[in-house]
Every structure is written in C-alpha cells, then in structure tokens.
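Q: 3D model of this:
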Amino acid sequence: MKSLKEKVIRYILFVFGIVSIIITVNIFLILIKESALFFTHVSLVEFFTKKQWTPLLKPQHFGVLPLVCGTFLIVFFSSIISIPIGILSAIYLSEYSNKKVRKVVKPILEILAGIPSIVYGFFALNFLTPILQKLIPQTNIYNALSAAVAVGIMTIPTVLSLSEDSMQAVPKSLREGAYALGLTKFEVVFGVILPASISGIISSFILAISRAIGETMIVALAAGSTPKFTLNPLESIQTMTGFIVQVSQGDTAKGTIEAQTLFVVAMLLFIITLLMNVLSRYIANKFREEF
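A: Next up is the predicted model:
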C-alpha cells in the first residue's frame, strides 16, 4: 500500500513538472514566432545599436538601447542599496545577533518581500521623489533614482535571506577551529565564514539583480515612460518592463508592428533573465563547498 502511494505521488509530481515545462516552452515559442515577424520589418543592427525607441509614434524608431539603458540604470542603483544592506544584515543576524533577535528581526525584514510592488511604486512616487526634489532640485517628478531606491528596498530580503542561510550552513567546527587558531571575530567572519558561503552569497546577488531587471509596477509608476538613452538617474526613463506595460494597455492593434514590439522586448527580457539564472546556477555549483 505504501509503495502504491509513493508511485501515485511520483506520477503526480512528474505530471506537474511536465506541465510547467510545456508552459515554459509554449511561452518561448510564442515569443520566438512574434519576434521573428518583427525582424522581417526591422533589422537586428537597428534594433541593437540605435539609440531611439519610438515604435508608437511617427516617425518610428526601433533602437532598443534606451530601454536596456533604463533597465540597467535601475539595476545598478538598486544593487547599490540592496547588496550592501542585505549582506551586512545577513552577517549581523548570522554571526553577531543572538537567536532571539534573529527569530524576530529576520521575519520582519522578509516581510518587505511580501509587500506588493505597486505599493512600493506609490511609496517611491509620493514619498521618495519629494525628498529627492528637496535634496536635488533638478530631480524630475518621474525619475530613475526614486524607482531604483524602492526596487533596492524590495530586493533586500532576497540578499539577506539567502546569504544568511548560506552562512548558517557553514559547520560550527570551522568557526571553532578558527577561534582555536587565535583569530578574532572579525577575522573569522571575513576570513572563514564569507569565503565558505560565497556561492550562496553570489547567487543571492544575482537573483536580486534578476528581480530588479524584471520589476514592473515600481518602474511603471515612478520612473516614467520616456525612453531615453541616458545615465542620469534624475531624469525620466523607461525600462523594458515599463514599455511592456504601456503596450499591453489595449490601445495597440494586434498583428501590427507596434504590437510585435511587445513580444520582441519580452523576448529580450526573457533571455537576459534566463542568462542571469544560468549564471547564478553556474556560480553556485562552481564555488559550492561540501561540508
């Protein structure tokens, strides 16, 4: 009877695994099909090298660099916030705090990951932007910096949770051996614990960056909808996800080149996110420590 139950559970799990694979493959095929139609009208050279993106306006331009630039502008500034705060918080919770503090503080910080991104978007627009405008008067109402700060706050739990788990997985014997050699607490943390848990820590960085790349509502609300090739975070920009939101509102006729831009941008976003996840898996396997 027990063997029969295990077989049933195994088949159920297999079916769900196959369904998820089929869904992913279908999404990929749809993106490929529509992107191929797009590239019958627009050359790859124009798409990847031109600095003007106005597919919904006349004259039309299809250089995706402004969207890519806007996306990575958000990623860069959000990483400056999430990675240092996340890793330092993880070090404190793992190595310096007691168990009672860890049990209270870690769940509270992880709540940040459960807040809807649209709430972060309104927070950035109505709270962060006015502060930035007081500190830096030339800040636009819609700007990349306030959106990036909100994305950074949202991705802190990703870095913190995964990094702290990796540090906690380091055997106690390594810590005790380091202390027996006369190392200080600081030397143990940065000379033993961090190197031993580096694969999980780097993976947390990459996963946080991947989430920042795919973030939609924060950038749609706070960053604006001006596709601009700029490195100035105080200006209005548009990201790849922000453009997808704009086109998906239903005003664009199906089958037109304007509608196909949605799929080609989604395909580019799909590839970038996939590469980030593959890189995360590669790093995790390459630097994995077996204890």
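Q: going forward, measure contacts between C-alpha atoms and count neighbours the same way
A: OK.
Q: So what touches stretch 146-155?
A: 73-75, 77-82, 112-113, 117, 120-121, 123-125, 128-129, 132, 208, 211-212, 215, 218-219, 222-223 (Cα atoms under 8 Å, 6 or more residues apart in numbering).
Q: just checking, which of those residues belong to helices?
A: Judged by DSSP state H, the subset of the contacts of stretch 146-155 located in helices is 73-75, 77-82, 117, 120-121, 123, 129, 132, 208, 211-212, 218-219, 222.
Q: Now, of those residues, which are buried?
A: Buried by 16 or more other Cα atoms under 10 Å: 73-75, 77-79, 81-82, 117, 120-121, 123, 129, 132, 208, 211-212, 218-219, 222, out of the ones in helices among the contacts of stretch 146-155.
Q: Confirm that residue 250 sits in a strand.
A: No: according to DSSP: H, G, I helix; E, B strand; the rest coil, residue 250 belongs to no strand; its state is coil.
Q: burial of it, as a residue count?
A: 10 (other Cα atoms under 10 Å).
Q: what does stretch 76-93 contact?
A: Taking Cα under 8 Å, 6+ apart as the rule, stretch 76-93 contacts 101-102, 106, 145, 148-161, 163-164, 167, 189, 201, 205, 208-209, 212.
Q: Of those residues, just the buried ones, PyMOL syntax please.
A: Of the contacts of stretch 76-93, the buried ones go into a single PyMOL selection, burial set by 16+ other Cα under 10 Å:
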select buried, resi 102+106+145+148+149+150+151+152+153+154+155+156+157+158+159+160+161+163+164+167+189+201+205+208+209+212
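Q: What about the contacts of stretch 76-93, which are in helices?
A: Per DSSP H, the subset of the contacts of stretch 76-93 in helices is 101-102, 106, 145, 148-161, 163-164, 167, 201, 205, 208-209, 212.
Q: need the longest helix for this protein.
A: helix 2-38.
Q: Could you double-check that residue 285 sits in contact with residue 199?
A: Yes: judged on Cα atoms under 8 Å, residue 285 makes contact with residue 199 at a distance of 7.5 Å.
Q: who's more crowded, those two?
A: residue 199 (22 against 13).
Q: mind listing what the most centrally placed residue in the chain touches?
A: The centroid of the chain falls nearest to residue 211 when counting by Cα atoms, centre = their mean (1.7 Å). With contact taken as Cα under 8 Å, 6+ apart, residue 211 is in contact with residue 155.
Q: do the same with residue 125
A: Applying Cα under 8 Å, 6+ apart to residue 125 gives the contacts 141, 142, 146, 147, 221, 222.
Q: Could you also give me the structure for this next sequence, so I can compare it with the first?
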Amino acid sequence: MNTTTLLIAILLFMAFAFFLGRGRSIAVSATNGGMRNLNSLPSYYGTLTALWCGIPSILIVLIWLLFDDYFIRQSVIQMLPQNVQNLSDLDLGLVMNTIGNVAESGNLGLSSEPHILAAAEKMNELKGISQMAISVIFGCVAAILIVFSWFRINPNLRARSKVETAFKIGLLLCASIAIFTTAGIVLSVLFESIKFFQSVPISEFLFGLEWSPQMAIRADQVGGSGAFGSLPLFAGTMLISAIAMILAVPAGLMAAIYLSEYAAPKVRMTVKPLLEILAGVPTVVYGFFAALTVAPFIRESGGMFGLDVSSESALAAGLVMGVMIIPFVSSLSDDVINAVPQSLRDGSFGLGATKSETIKQVIIPAALPGIVGGILLAVSRAIGETMIVVMAAGLAANLTANPLESVTTVTVQIVTLLVGDQEFNSPKTLSAFALGLLLFLITLALNYVALHVVKKYREQYE
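A: Model prediction:
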C-alpha cells in the first residue's frame, strides 16, 4: 500500500469512525433519557471518534515514512562490498543513486555490476516489506482506536470541548507554520553564511568594491582567488529598484486616487481589471519586452543626444519593472482608500474643504498605513525580481550610479551562483547564502523603518 493509498484509507477509516461514533452516541442517549441528557450533540461525538482514530494513525504513518528510507538505505549499504562501503560520502551517494534508479525503473542497463543489481533487488524487496508492514500496523491501530472510542462514548463525555480543543491546537499549528518556516529559512541561510565568512572576511564582503566570485584554476591566475565585495550588487539592486519605484509609486497612487475618488462606476469597473492584468503577465514576457523594445529605444534615444548608453542598462530594467509593479501599488491603495469611512469625507466637505483638499488632508492620512503596505510589497517585488534584470540589465557587477550603464542585482547573482552542479563547500557557492542573509537583513530594516513611519502618521491622524 503506497502513501496515497494509505492517506485515502485513513480518510475512509475516519469517515467510518465518525458515523460509528455518532450512531453510538444516539444509541447511548436512547437508554439515558434522550438527546437532552447528552453532554454534546451527536455530531461532536462522531467528530471526536474520527479524531481519536485519525490523528494517531496519521502520526504513525508520518513517523514510519520519515525513517523508512533511512533504514532501507542503511540495510542496502550493509550488503554492499566492503570497498564500496569505504567510499567517501559523495561517491557512496552516487552509488546509492544508481541503485535507486535501477530499483525504481527496473532498467538493468543502467548498471551491469552484480553488487548494484543485487542491491537494487534488495531495495525493492525491503520497500515491499515496508509497505506491507505499515499497512498491517495502520489497520490494526485504526481498528483498536475505533474500538477504544466506542467504549469511551457516554452521556457525560465532554465531546464538544475536546473537539474544540483539538481544532484550536490544529489552528495554532497552522498559524505557527509561517513562524517555523521563517525560522528555518533564517537558520539555514545563517549557518551556510557562517561557513562562507570563515573563508572570506566579513569586512571584505560588506565593503569590497569588486565582485568576481571565480575561484583560482592556476596559481598564477590574476584575480583567480575570487573577489567577494557585495557593494556593486547592492548598488545595482537599489538603483534598479529606485528607478522602478520612481515610476510605480506616483503612477500607482494617482491611478488609485482617480479610480476611487473621481472615476465613474462604469469606468472603475473597466479600468481596474485592465490595470490588474499587468500583475498576471509572466516576468519573462516583461524581460522580452525590456530587451527587445525598451532597451533599444533608450539606446537610440540616448544616441540622438550624444549619450553613451549600454545595450543593457539599469534604466531599461527599472522602467519595465516599474510598469510591472504598478498594480501592486494601485490595487492595494485603491482598496484602502475605498475603506476610509464616508463620514470623514462628508465632515471635510461640511467644513468647506474642496475635493482635492479632502483627499490630501483627510483620505490620504487615514489610508496611509495601507498605502505604505502596498508600497512595501512593491519594493519587495522589485528587490526580488530576477528575470527582467537578467534580460535587460545584464550580469556585469558594476559599481555605478549611472542608470545608462549595465548593472546586476543580488538575486541575479544568487541564481547564477547556484545554477548547475556546484559544491556547497566552496566560497563561490556559499557566497549566495551570504548575499541572501544580507538581503534579508536589509529588507527587515526597511520594514522596521516603514512601521515607524506608519505609526507616526497614524498617531498624528488620530
């Protein structure tokens, strides 16, 4: 019985336990003065029975699946020749991958070595035994739990409180997923970054002016030892993001003000969906548009004024990225402005304020927290964009503030460093984690500053 079949079986057992528990509660109530003498409704007894049956069964299956592959792998390794067992972890991993491929596909042509074929056959045998064992264990445990639940049902059982407690714990675990995921991401990036800083001084990484993460091939190779100064990458990231926000924030905010305060209902119903279509266009399409249309136009326009414009420039990438993130600003700002109570507008008009004065002095301050949230979302989208930068701004790590030159961003370099077969013990690969950690800290600082700005204006408004 494979994993999918096991999950379906668990759901069927839980459904059977629900109806069994519900029927048992009704039968018990009939001999104890009717439904009014039950502590909870019959559906709660059925749900509690299903939980008693399902939760332990799911935990057993998850624990089994978590350790199943490890024990099968160790059993297969023990039957390999001694010289194979003594291989390095990397070489042994390659051997086990070959065994797994042969066992899964049944293609004996992948290897002709007898110990590989024998190990693949043994792996299939162990997997079959494992699936049979978990099926038997699950069936026995589920049956025992159903019988246990059957005898536990009585009129005094506080089924509702137990069910609500179980669902409350489940909701708490779901709410904690984001926290645990964030903690896991930070810790994984932090540990790999510490390994990187053991090879490269943190001062060189933070304040270095050259980025060339190529390791030496020859001892006399110029610059072959690698240069890991991150300033050019963050300068390029901030330059492109600034260009994008200079376009997106005014355009998006003005569009939101027009749609919410000035546009007729029919115009709003037509224009807003059309504007939000921009958010659904794939970024690779924006990249093609930037590389084939915007970048040549900027280069030709600059040539008419005697400017030296690179074929791949920060301006081209920033402009297209700004168009892409306009919906993030306009849509969220429009929703927040519409959420401002009409009484505030009426009060402003009653005091003699014009429509523009009401927007500037009342509506925008009231909606500022939401507007700042939309802008922060747009900034995060701009900082994390990769495809447009690759196609329109290039891969050159230039430390420059000139938007007409080619630059690159942190996310582009992270992707470049992790593409292909890489060793995760070299400074070149580990530098990607250090870049990710520093980008995370910068984004966290921006959020912290934005929260203080929102708090300041909110208190002023109140």
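Q: that older thread, what range in structure 2 does the next helix-or-strand element following the longest helix of structure 1 sit on?
A: Toward the C-terminus, helix 2-38 of structure 1 is succeeded by helix 44-49 as the next helix or strand (DSSP states H and E). Under TM-score structural alignment, helix 44-49 of structure 1 corresponds to residues 202-207 of structure 2.
Q: mind listing what the residue in structure 2 that residue 212 of structure 1 lines up against touches?
A: Aligned against structure 2 by TM-score structural alignment, residue 212 of structure 1 finds its counterpart in residue 382. By Cα under 8 Å, 6+ apart, the contact set of residue 382 of structure 2 is 241, 244, 321, 322, 325.
Q: what about the corresponding residue of structure 1 for the third one, distance to residue 262 of structure 1?
A: Okay, so that is residue 321 of structure 2. Alignment note (TM-score structural alignment): residue 321 of structure 2 maps to residue 151 of structure 1. Noted for residue 151 of structure 1: a distance of 23 Å to residue 262 of structure 1, by Cα to Cα, to the nearest Å.
Q: how far does the match of helix 44-49 of structure 1 sit from the chain's center?
A: Stretch 202-207 of structure 2 sits 28 Å away from the centroid of its parent chain (Cα atoms, centre = their mean, to the nearest Å).
Q: Name the residues of it that are buried.
A: Applying 16+ other Cα under 10 Å to stretch 202-207 of structure 2 flags 202, 204, 205 as buried.
Q: any chance of these in CSV, plus distance to residue 61 of structure 2?
A: Formatted as CSV, these follow (distance: Cα to Cα, whole Å):
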residue, distance to residue 61 of structure 2
202, 45
204, 49
205, 46
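Q: that older thread, between the contacts of residue 125 of structure 1, which sits nearest residue 236 of structure 1?
A: residue 142 (5.1 Å; Cα to Cα).
Q: dump the residue contacts of that closest one.
A: Contacts of residue 142 of structure 1 (Cα under 8 Å, 6+ apart): 125, 129, 222, 223, 224, 235, 236, 237.
Q: how far away is the aligned partner of the last one in structure 2 from residue 211 of structure 2?
A: In structure 2, the residue paired with residue 237 of structure 1 is residue 407, using TM-score structural alignment. From residue 407 of structure 2 across to residue 211 of structure 2, the span is 12 Å (Cα to Cα).
Q: So between the two, which is more surrounded?
A: With neighbours defined as other Cα under 10 Å, residue 407 of structure 2 and residue 211 compare such that residue 407 has more, 31 against 20.
Q: Confirm that the more buried one lies within a strand, as I assumed.
A: No: the assignment for residue 407 of structure 2, made by three-state DSSP, is coil rather than a strand.
Q: What residues in structure 1 pair up with stretch 57-76 of structure 2?
A: So stretch 57-76 of structure 2 sits over no part of structure 1, by TM-score structural alignment.
Q: returning to what we had before: mind listing what's buried along the longest helix of structure 1?
A: 31, 34, 35, 37, 38.
Q: Closest one to residue 241 of structure 1 out of those, please.
A: Among these, and counting by Cα to Cα, the member closest to residue 241 of structure 1 is residue 31, at 14.9 Å.
Q: Give the equivalent position in structure 2 for that closest one.
A: Residue 31 of structure 1 maps onto residue 189 in structure 2, by TM-score structural alignment.
Q: what number of residues lie near the residue lying closest to that match once chain neighbours are set aside?
A: Once flanking residues are discounted, residue 189 of structure 2 sits nearest to residue 433: 5.4 Å by Cα to Cα, 6 or more residues apart in numbering. Neighbours of residue 433 of structure 2 under the rule other Cα under 10 Å: 24.
Q: Tell me the residue in structure 1 aligned with residue 433 of structure 2.
A: Using TM-score structural alignment, residue 433 of structure 2 lines up with residue 263 in structure 1.
Q: Surely its match is within a strand?
A: No: under three-state DSSP, residue 263 of structure 1 falls outside any strand and is assigned helix.
Q: Residue 31 is in contact with that one, correct?
A: Yes: if you go by Cα under 8 Å, residue 263 of structure 1 and residue 31 touch, sitting 5.5 Å apart.
Q: sorry, back to before: can you check which residues contact both of residue 407 and residue 211 of structure 2?
A: By Cα under 8 Å, 6+ apart, the residues touching both residue 407 of structure 2 and residue 211 are 233, 397.
Q: Can you name the residues that contact the nearest residue to residue 390 of structure 2 once chain neighbours are set aside?
A: The shortest distance from residue 390 of structure 2 to any non-neighbouring residue, by Cα to Cα, 6+ apart, is to residue 412 (6.6 Å). Neighbour list for residue 412 of structure 2: 386, 387, 389, 390, 395 [criterion: Cα under 8 Å, 6+ apart].
Q: Residue 245 of structure 1 now?
A: Residue 245 of structure 1 touches 216, 220, counting by Cα under 8 Å, 6+ apart.
Q: again with residue 308 of structure 2
A: Applying Cα under 8 Å, 6+ apart to residue 308 of structure 2 gives the contacts 299, 302, 404.
Q: Look at the aligned residue in structure 1 for the second one and say how many residues are nearby.
A: What it means is residue 302 of structure 2. Alignment note (TM-score structural alignment): residue 302 of structure 2 maps to residue 136 of structure 1. Residue 136 of structure 1 has 12 neighbours, counted by other Cα under 10 Å.
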